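Engineer: take this sequence and fold it.
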Amino acid sequence: MARRLYEDRDHAAAYLKYRVAPREIVGKIITFMEKKALKKFDLAVDVGCGSGQVTTLLGPHFSQVIGLDVSAAQLEMALTNHKPSNVTYRQCPAEKLPFASGEVDLVTATAAVHWFHHEKFLQEADRVLRPGGCLAILSYNLDMELEYGDVSDKLNDICQEYHAALLSSSDLCNNRNSFYRDMFNSWSYPDKEWKDCMRIKRTVPVSEYISMIETTSSFQKMKKQNPIEAKSLSGGIMNKLLSVIKSSSPDPEVTMVVKYYYWLACKP
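Structural biologist: Predicted structure coming up:
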């Protein structure tokens, strides 16, 4: 059955503030669709939309975009985010999409399918897509990296230490990539593409990298089980990163690298 997470309001607010919106991949989705489409794009559905980072990026390309999520807290945050007038949100599960068969031009899900009953979700996605419509499934590896001058390798040793400490609290395997690749390989549409790694880079303060990691389910689980341990872990990692950078500022900027992967498929 599907998992219900990200329903705490503070967690949802942090999710909106710190998660990286992959605008580069949205561009790839639109380019893929433009090569296949016989008409303008009417309806996009973003399933497991969270606080709407990807949903809003789709707005300029469609007549209507609808974000769906089971979490009321996430949708509350989505409504506080600036959005085009053609973007709306509904609360509903991924396994029962509220659309007629063949009604939708694009179904997308970002860093969410591993929480769904994915077989039921994919059946629903196939049902609601029109012939020529697109399915776009995105996620990213949890081992993010940092770049900063000639000390990037040292920083990433610390990042790996942070990542390894959180694995014991994770409900998922170390590398979700294989789960998504297997899903892609078994998908029946013959016209499909897999991208194994797209490095999405953002310049952020060190504290924002820490805050991004703290939005993950692994950290949230650790925080719930032992808040003192979780706080100590993040604080210790922050101090180690600042020590390597030799910064007198508490918040120097680094390049955060999020390693996305995705697959696209066009319905026959």
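Engineer: going forward, measure contacts and count neighbours with C-alpha atoms only.
Structural biologist: Noted.
Engineer: run a quick check on residue 106 versus residue 37, I expect a contact.
Structural biologist: No. In this structure, residue 106 is not within contact of residue 37 by C-alpha atoms under 8 Å, at 10.9 Å.
Engineer: quickly list what's touching both of those two.
Structural biologist: residue 133 (C-alpha atoms under 8 Å, 6 or more residues apart in numbering).
Engineer: what about the helices in the stretch 51-200 of the chain?
Structural biologist: Remark: helices assigned in the stretch 51-200 of the chain by DSSP state H, counting those that start in this stretch are 53-58, 72-80, 118-128, 152-167, 177-186.
Engineer: mean neighbour count and distance to residue 18 added to these, as TSV?
Structural biologist: Below are these laid out as TSV (neighbours: other C-alpha atoms under 10 Å; distance: least, C-alpha to C-alpha, whole Å):
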stretch	mean neighbour count	distance to residue 18
helix 53-58	24	10
helix 72-80	20	13
helix 118-128	18	26
helix 152-167	17	17
helix 177-186	15	22
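Engineer: one more to put side by side:
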Amino acid sequence: MAHRLFEGKEHAASYWKYRISPSDHLIQNVITFVEKQKGGPFSLAVDVGCGSGQGTLMLAKHFTSVVGTDVSPAQLEMALQSAQEPNVTYRQCVAEDLPFADSSVDLITAMSAFHWFDRARFLQEVHRVLKPRGCLALLNYSLEMELDYSGCCLQSLNQVCKEFYAALHPYRSPHLGPSSIELYREAYKSIPYTDKEWHESVWVKRPMPLCNYIGLVESFSSYQALLREDPEKAARLSQDICQRFMSIMKVTSAETEVVVGVNYFYLLASKNDPDDM
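Structural biologist: Down below sits the predicted model:
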């Protein structure tokens, strides 16, 4: 079964404010793969588990129509408030039952969402709705992000990062196992398509205020689990970590900009065309 999280309005607002989307470079890698498999122009892309829609919007210029789907009304409401592309729409549905006709979709993406789905059922649904040589892109990033601040000891900063993640690890969903990357590797191996690619590690660096990095980690499911169990403990953890960062950086404001290194991994696959076999 799929696991339903991130559905409250406050969490949806946090998603829009703090969650990161793939870089333009990563999205272009996806589009290049699609172009290689089937050529353009492309009519329909579907972003499944789209959340508040940051990644969905990045597909708009490449397709006639882009549809973001999510199970959460609150997430979709936030996406609609922020929609700026006329060819992007949103639909509420579960990932395992997509409201699209057989062989009708050029590209299906899931950005930091696939691990919450009923993965076997979702991949079956992907096979149903993709056109021959239509493509699937599953992207995610590891939680072990790194910080960089000019003139600061990186080892000291990232030791605090590791302690932040370690404090949240007991609240990690058992559904994810020890590491979500293994779920993606397993999916890659299970996909029966001839043309597919696995990309293990692509680092993307993003500048943001330190407080936004804290907000990003607070949007993780493990932090949200701690918040539900013990709000005071969750608040103390965030405050302590933020103060330790500022002490190491020798700054007095959490608005100070840092560079956050995010390690992405992703898989690409193209549905076999019976005419080619």
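Engineer: TM-score for this pair?
Structural biologist: Overlay of the two chains. TM-score (TM-score structural alignment, normalised by the length of structure 1): 0.98; 268 aligned residues with a C-alpha RMSD of 1.0 Å.
Engineer: out of the helices of the stretch 51-200 of structure 1, which comes closest to residue 99 of structure 1?
Structural biologist: Of all those, helix 118-128 sits nearest to residue 99 of structure 1, with 6.2 Å by C-alpha to C-alpha.
Engineer: so how far is the closest one from its chain's centroid?
Structural biologist: Computed by C-alpha atoms, centre = their mean, to the nearest Å, the chain-centroid distance of helix 118-128 of structure 1 equals 19 Å.
Engineer: compute the inter-axis angle for it and helix 177-186.
Structural biologist: Interaxial angle, helix 118-128 of structure 1 versus helix 177-186 (axes from the mean of the first three to the mean of the last three C-alpha atoms, to 10 degrees): 40 degrees.
Engineer: which residues touch the residue most central in space within structure 2?
Structural biologist: For structure 2, the residue nearest the mean C-alpha position is residue 112 (2.4 Å; C-alpha atoms, centre = their mean). Taking C-alpha under 8 Å, 6+ apart, we find residue 112 of structure 2 in contact with 138, 139, 140, 141.
Engineer: picking that back up, tell me which of residue 106 and residue 37 of structure 1 has more neighbours.
Structural biologist: residue 106 (28 against 15; other C-alpha atoms under 10 Å).
Engineer: list the contacts for the more buried one?
Structural biologist: So residue 106 of structure 1 contacts 43, 44, 45, 129, 133, 134, 135, 136 (C-alpha under 8 Å, 6+ apart).
Engineer: how close does it get to residue 253 of structure 1?
Structural biologist: Distance, residue 106 of structure 1 to residue 253 of structure 1, using C-alpha to C-alpha, to the nearest Å: 36 Å.
Engineer: what does residue 72 of structure 1 give?
Structural biologist: 33 Å.
Engineer: and what of residue 26 of structure 1?
Structural biologist: Using C-alpha to C-alpha, one gets 26 Å for the distance from residue 26 of structure 1 to residue 253 of structure 1.
Engineer: residue 88 of structure 1: what's it in contact with?
Structural biologist: 65, 66, 67.
Engineer: okay, those in a markdown table with distance to residue 118 of structure 1 next?
Structural biologist: Shown next, in a markdown table, are these (distance: C-alpha to C-alpha, whole Å):
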| residue | distance to residue 118 of structure 1 |
| --- | --- |
| 65 | 22 |
| 66 | 20 |
| 67 | 18 |
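Engineer: Three-state assignment for residue 222 of structure 2, please.
Structural biologist: helix (DSSP: H, G, I helix; E, B strand; the rest coil).
Engineer: hmm, residue 238 of structure 2 is touching residue 212, no?
Structural biologist: No. Using C-alpha under 8 Å, residue 238 of structure 2 is not in contact with residue 212; the gap is 11.7 Å.
Engineer: tell me the counterpart of residue 238 of structure 1 in structure 2.
Structural biologist: Alignment note: residue 238 of structure 1 maps to residue 242 in structure 2; criterion TM-score structural alignment.
Engineer: residue contacts, that match?
Structural biologist: Residue 242 of structure 2 touches 210, 211, 214, 254, counting by C-alpha under 8 Å, 6+ apart.
Engineer: among those, which recur in structure 1?
Structural biologist: Mapping the contacts of residue 242 of structure 2 onto structure 1 (both residues aligned by TM-score structural alignment, their matches' C-alpha atoms under 8 Å) leaves 210, 211, 214 still in contact.
Engineer: top of these by neighbour count?
Structural biologist: Neighbour max across these (other C-alpha under 10 Å) = residue 210, 22 neighbours.
Engineer: could you pick out the longest helix of structure 1?
Structural biologist: helix 227-245 (DSSP state H).
Engineer: check which element follows that helix along the chain.
Structural biologist: Using DSSP states H and E, the helix or strand that follows helix 227-245 of structure 1 in sequence is strand 253-266.
Engineer: how close does the nearest residue to residue 18 of structure 1 once chain neighbours are set aside sit to residue 108 of structure 1?
Structural biologist: Of all residues not flanking residue 18 of structure 1 in the chain, residue 212 sits nearest, at 5.2 Å (C-alpha to C-alpha, 6 or more residues apart in numbering). According to C-alpha to C-alpha, residue 212 of structure 1 and residue 108 of structure 1 sit 22 Å apart.
Engineer: which of those two has more neighbours?
Structural biologist: Taking other C-alpha under 10 Å, residue 212 of structure 1 and residue 108 do not tie; residue 108 has more neighbours (25 against 16).
Engineer: on that earlier part again, out of the helices of the stretch 51-200 of structure 1, nearest to residue 2 of structure 1?
Structural biologist: helix 118-128 (8.1 Å).
Engineer: so how far does the closest one sit from its counterpart in structure 2?
Structural biologist: For helix 118-128 of structure 1, the mean deviation from structure 2 after alignment is 0.5 Å (mean C-alpha distance after the TM-score superposition for structure 1).
Engineer: which residues of structure 1 does stretch 3-21 of structure 2 align to?
Structural biologist: Under TM-score structural alignment, the counterpart of stretch 3-21 of structure 2 in structure 1 spans residues 3-21.
Engineer: thanks a lot, catch you later.
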